[in-house]
Structure formats: structure tokens, C-alpha cells
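*Asks:* coords below, sequence missing:
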């Protein structure tokens, strides 16, 4: 009886040691996964600030917090379980779903580019629509638009996170994916919050109570931030096209090999290789977005009667 009990305790001890050793790998896996998704993280960071441009400055952090909260909820309670379930029961379904999300990003990016070059009457019509909604409704629309874009980028992040832990225990898979979800969300939206409030920081530093050098820095930040946010909005649009097309390209062997070959041909100049791959993806994304928009218009013609509500952001 005693020997059986000791044997059981030995087995439990061995299991605990094995689990502890496995858990020691979690931080390393999180770091590795974060490196793999760094491009998407940059895109997410570039896309988000444009959703608070033109809104009440006092509401900026609140809006960022709303987006961050919904992003984290989506990652923790929708995307992580979905990746684990699909990875176990239907791993073949992950790539097509991500490709659909990539097509949506291309569509949204194309619409942004199209609106930049549209004629003034279209802009006036949009302005008239905006005048018909309250600031609260505009804020809700901006948050909803940001969350729609974020969930696609987040899905790609969590899919990559899952691909890094497929051969590990279910406990490790869950821990790594949850840790990645929390870390990425805090990092992205913390930095976004810093970006959108940088002008307020500049105003504070420009006060007379600070050293002249600090005041000069504050004034410089205030002058630079509007231009920086404008540039960032363009970067965010390009990022939608780039990431969307790259998601689709990686789901098709031929196009995936073409992108890899392009990067390898310029591997001796890493920056040029990265830029060439990103530019090729962005141009392809513009074409994909154009096709998707025509398909959307065709569907609207076939199914008349449903009018879209004003779309902002």
C-alpha cells in the first residue's frame, strides 16, 4: 500500500516537474511570437490613431481605451478559442478565413485611397451625412470601424501565435496565446495613446516653469504632431493594403513563393528587400480592393432596397 502511494507521489512529482519545465518555455515562445508578428503590430499601431482625428480631444484616451478593451476581449474570448478549436478540428479552415479578412482590409484600404482622389461633391455629400449625426454617434461609428479593422489584424496575430505552438501541450498553447494577446494589446494601444496625447505633452512642456530647452522641445512637439498624425493616416491606409494582400498571398502557394523570391533576390540589402515586398503587396492590395469593391457594388445592384448607413472611419 505504502509503496503504491510512494509510486503515485513520484508520478505526480515527475508530472509537476515536466509541467514546470514546459512553463519555463512560455516567455521565450511569447518573445519569439511577438517578433514574428512585429509587422502586423506596426500596421495596427499606424492604423488606429486616425480613428480619433477630428474628435473631441478630451475623449481621445477614452476612445482608445474602448478600442483596446474590445480588442483584448476579442483576442482572449473569441480569437484564441477559435484558433485552438479550428487548429484541432479543422486546421484547413484557418487560411481561407484569414484570406477573407485580408480581402476586407484591401477593400477598406482601397476605399480610403479612392476617397482621397474623389471629387468635391462626394466629399460634400459625406459632410452632409456627418452633420446629421451627433458627436456620440460619430464616436460610436469610429470605435466600431476601428474594432472591425482590429479584429482582422488580431486574427492574423493569433493565427501566427498558434502556428508557433502547434507541437506543444495544450496548456502551453493556451498560456502563450493569452500572454501574446495581453502583451500585444497593451503595447499597441499604450503607444497609440502616447501618440494621440503627444501634443498635450508638448503644451505642458512648453510652459514657462520649465527650462528653455524643454520649452523649445514642447513647442516642437506641438508643431510636429499634426503633420505626424497626417503622415500616420497615410501609413495606416498603405498598411491595410499591404497586410491584407500579404495575408492573401501567403494563402496561395504561387504568390507566396513570388513574394519570397522577391525578398531573397534583394536579401543583400535588407531594407530594400522589405520595402520592395511591402510595396508589391500594397499595389496588389489596391488591385484586390478594386475588385472587391466592384463585387460589393454588383451585390448591391442585385439586392436593392438595403441602404447603407453613413460609414465613418
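*Replies:* Arrived safely. What you are looking at is a predicted structure, and each value in this text was computed from that prediction instead of being measured.
*Asks:* From here on, just use CA atoms for contacts and neighbour counts.
*Replies:* OK.
*Asks:* quick one: buried residues of the lengthiest helix in the chain?
*Replies:* Taking DSSP state H as the assignment, the helix of the chain that covers the most residues is helix 212-250. Of all the residues in helix 212-250, those buried under the rule 16 or more other CA atoms under 10 Å are 214-219, 221-222, 225, 229, 232-250.
*Asks:* name the element residue 309 belongs to?
*Replies:* For residue 309, there is no helix or strand it lies in under DSSP states H and E.
*Asks:* try it against this one:
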């Protein structure tokens, strides 16, 4: 009896170890897949804050939550089933879809670079949102934009785990979908509330709180500029890398073969930092490919009759525009702080005491 019980416990322990190993494998694969989708994730994070411009402060976080719920619905209800069906019965389509997604990323990144060069700032900024219907319209537009970005994220992640068993693929993509949504919209929530947090701290009596608050307000333009710049670079890099590797999978080996050969040569030639230099070489080559392909697509799109009139309104915000809006917010907050301090000084002056 005791031997049977010990045998049963041993089997249970073995199953538990196997389950733990499987969870670790899923976690590692999900992390690898998420890293490959980094460019789209950064772009998603850079794009979303524009949707809460002109929104009352108390409605910012509720709107971000609504967009996040729409994003997770996009990933789990629409994209995930389609991606799994595709990987199960038509895996040969994955490189083709990835090339389309990579071209789109290269196109977006090149558009932003071109916008910076021209100093183009005439994209529409959402007007003040008032009323339930206006809020629904705003959220619906953000969720539609998220659908494109989420599809790119999930297909890139799927390509990294295409050789895994079906149930492992399902678990990994579920983890990727939830983790990316939480990270993206958590960061977006922090960005859109930075000025409010800064103002609240700046109006406290503590000198250290005031310094931190003013620093947060002053730092907001820099944060938006960095997020936008990193998003642009990441789109070109990831888009170009997808184009190189996917074209190699489809049989055109020369471009990726050349980059990979030089990358390996650099890694072996330079002791210590060879791996880092090889990665940088691959990244620069990928960004150049992304910029070149993006330039072709941008040129073609602008030559077509329908052009690109409305694309930037829904998806793109140039760095200069982000900086201008953030600086306006910073100036307004600084004025509020100054008025608060003048009122505080007046209340404690000799005249005020009388």
C-alpha cells in the first residue's frame, strides 16, 4: 500500500516537473516572440496617446481602458483564431504575410522620416471629446488602428513559434497577446497622466515634491519625442529585418545571405564585443533595407490617385507635433503652478494677514 502510494506521488511529482518545464518553455518562447515584435509594440505605444488629446482629464484613463479592452478583443477573438488556422493548414503563407507586414512597417517608418525632413505638421489633432457618442467614435477609431498593429504583432510572434505543437502555439500566443496589451496600455496610461501627476506633486507644500512635479511636466515633451523617435527607428529596423528573413525563406537568398555572412565574420573577428558589433551591423542593414523599401512604397502610394490624404490623421503623429502639444501642456501647468504659488505668498504676506 505504502509502495503504491509512493509510486503515485512519484508519478505526480514527475507530471508536476513536466508541467513546470512546459510553463518555462512557453514563457521563454513567448519572450522570444515578443522581442521579435518589439518594433510594432513601440509603434503601438507611440501612436495611442494621440487619441486622448482634448479629452477631459478624468476621462483619459477610462478611454485608455476601453481601447485596451478593444485591443485584447482584436487579438483573442479575431486575430488569434485566424493565425492558428493559417499556421496549421497554410504555413507557407506566413512569409508572404510577413513581407506585406514588413513593407507596411517600412512604409510607416519612412513616412515619419519624410515628415521630419519636411517639418510637416498639418495632421489633424482630435478635437475636444464631449459626450458619450463622441467618445465611442474616438475609441472605435483607436481600436481599428490597433487591429492593424495587433495583427502584425501576432503574425510576427506566430512565425517565431510556427514549429511548436498546436497547443503550445496557442498558449504562447495567448501569453504574447495579454502581455503586450498590458505593457502597451500600461505605458500609455502612464504617459497620458504624466502631466496630471506632475501638477499634483508641484502643488504640494514639500519642496522635493514640487521639484519632482516640475521635472515630470518639463520631461513630458522629451518622453514623447524619444518614444516617437524610437518607434520610427524600430519600424525601419524590424520591417527591414522581416523583409530580409522572409525573402530568404521564399527562396531569394542573396540579400540575407550577404548580411548573415558579414555578421558572422564580424562576430568571429572581434573578440569580446564581436557579438554586439555583429548585431549592430545586422540592425543597420535591416534599417537601410526598410528605408529603401519604404521609400519605394511611399513614392508609389503618393503617385496613386487616392494618395495618402487621411492616413496620418488616424495613425501618425510627427515628433514636432507631439513636442508642440506637450510644450503647450507644460506651459499651462507651469502657469497653474505660478498662480498657485502667488496665491500662497499673498495669503501669508503681512497684508494678507490683516
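*Replies:* In hand now; what should we look at? These numbers come from a predicted model, not from an experiment.
*Asks:* re earlier: so which elements touch the longest helix of structure 1?
*Replies:* Judged by 3 or more CA pairs under 8 Å, 6 or more residues apart in numbering; DSSP states H and E, the packing partners of helix 212-250 of structure 1 are helix 38-47, helix 94-116, helix 198-205, helix 253-265, helix 270-302.
*Asks:* among these, which is nearest residue 72 of structure 1?
*Replies:* Closest approach to residue 72 of structure 1 among those (CA to CA): helix 38-47, 13.4 Å.
*Asks:* Tell me the first helix or strand C-terminal of that closest one.
*Replies:* By DSSP H and E, the next helix or strand past helix 38-47 of structure 1 is helix 60-74.
*Asks:* average distance between that next one and structure 2?
*Replies:* Its aligned residues in structure 2 lie a mean 3.2 Å from helix 60-74 of structure 1 after superposition (mean CA distance after the TM-score superposition for structure 1).
*Asks:* That helix: how far from the chain's middle?
*Replies:* In this view, helix 60-74 of structure 1 has its centroid 13 Å away from the chain centroid, taken as CA atoms, centre = their mean, to the nearest Å.
*Asks:* what packs against it?
*Replies:* helix 135-163, helix 170-196.
*Asks:* Okay, buried residues for it please.
*Replies:* Across helix 60-74 of structure 1, burial judged by 16+ other CA under 10 Å covers 60-61, 63-72, 74.
*Asks:* Make JSON lines out of those residues and add distance to residue 111 of structure 1.
*Replies:* Formatted as JSON lines, those follow (distance: CA to CA, whole Å):
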{"residue": "60", "distance to residue 111 of structure 1": "24"}
{"residue": "61", "distance to residue 111 of structure 1": "27"}
{"residue": "63", "distance to residue 111 of structure 1": "23"}
{"residue": "64", "distance to residue 111 of structure 1": "23"}
{"residue": "65", "distance to residue 111 of structure 1": "26"}
{"residue": "66", "distance to residue 111 of structure 1": "25"}
{"residue": "67", "distance to residue 111 of structure 1": "22"}
{"residue": "68", "distance to residue 111 of structure 1": "24"}
{"residue": "69", "distance to residue 111 of structure 1": "27"}
{"residue": "70", "distance to residue 111 of structure 1": "24"}
{"residue": "71", "distance to residue 111 of structure 1": "23"}
{"residue": "72", "distance to residue 111 of structure 1": "27"}
{"residue": "74", "distance to residue 111 of structure 1": "25"}
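*Asks:* Closest to residue 182 of structure 1 out of the residues you listed?
*Replies:* Of all these, residue 72 has the smallest distance to residue 182 of structure 1: 6.7 Å, by CA to CA.
*Asks:* what sits against the residue nearest to that closest one when sequence neighbours are not counted?
*Replies:* Distances taken as CA to CA, 6 or more residues apart in numbering place residue 185 nearest to residue 72 of structure 1, at 6.2 Å, with adjacent residues excluded. Listed by CA atoms under 8 Å, 6 or more residues apart in numbering, the contact set of residue 185 of structure 1 reads 68, 71-72.
*Asks:* Mind telling me what element residue 35 of structure 1 is part of?
*Replies:* Element membership for residue 35 of structure 1, per DSSP H and E: helix 26-36.
*Asks:* Show me which residues of that helix are buried.
*Replies:* Going by 16+ other CA under 10 Å, helix 26-36 of structure 1 has these buried residues: 26, 29-30, 33-34.
*Asks:* With distance to residue 152 of structure 1 as extra columns, can I get those in JSON lines?
*Replies:* Formatted as JSON lines, the buried residues of helix 26-36 of structure 1 follow (distance: CA to CA, whole Å):
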{"residue": "26", "distance to residue 152 of structure 1": "25"}
{"residue": "29", "distance to residue 152 of structure 1": "22"}
{"residue": "30", "distance to residue 152 of structure 1": "20"}
{"residue": "33", "distance to residue 152 of structure 1": "17"}
{"residue": "34", "distance to residue 152 of structure 1": "17"}
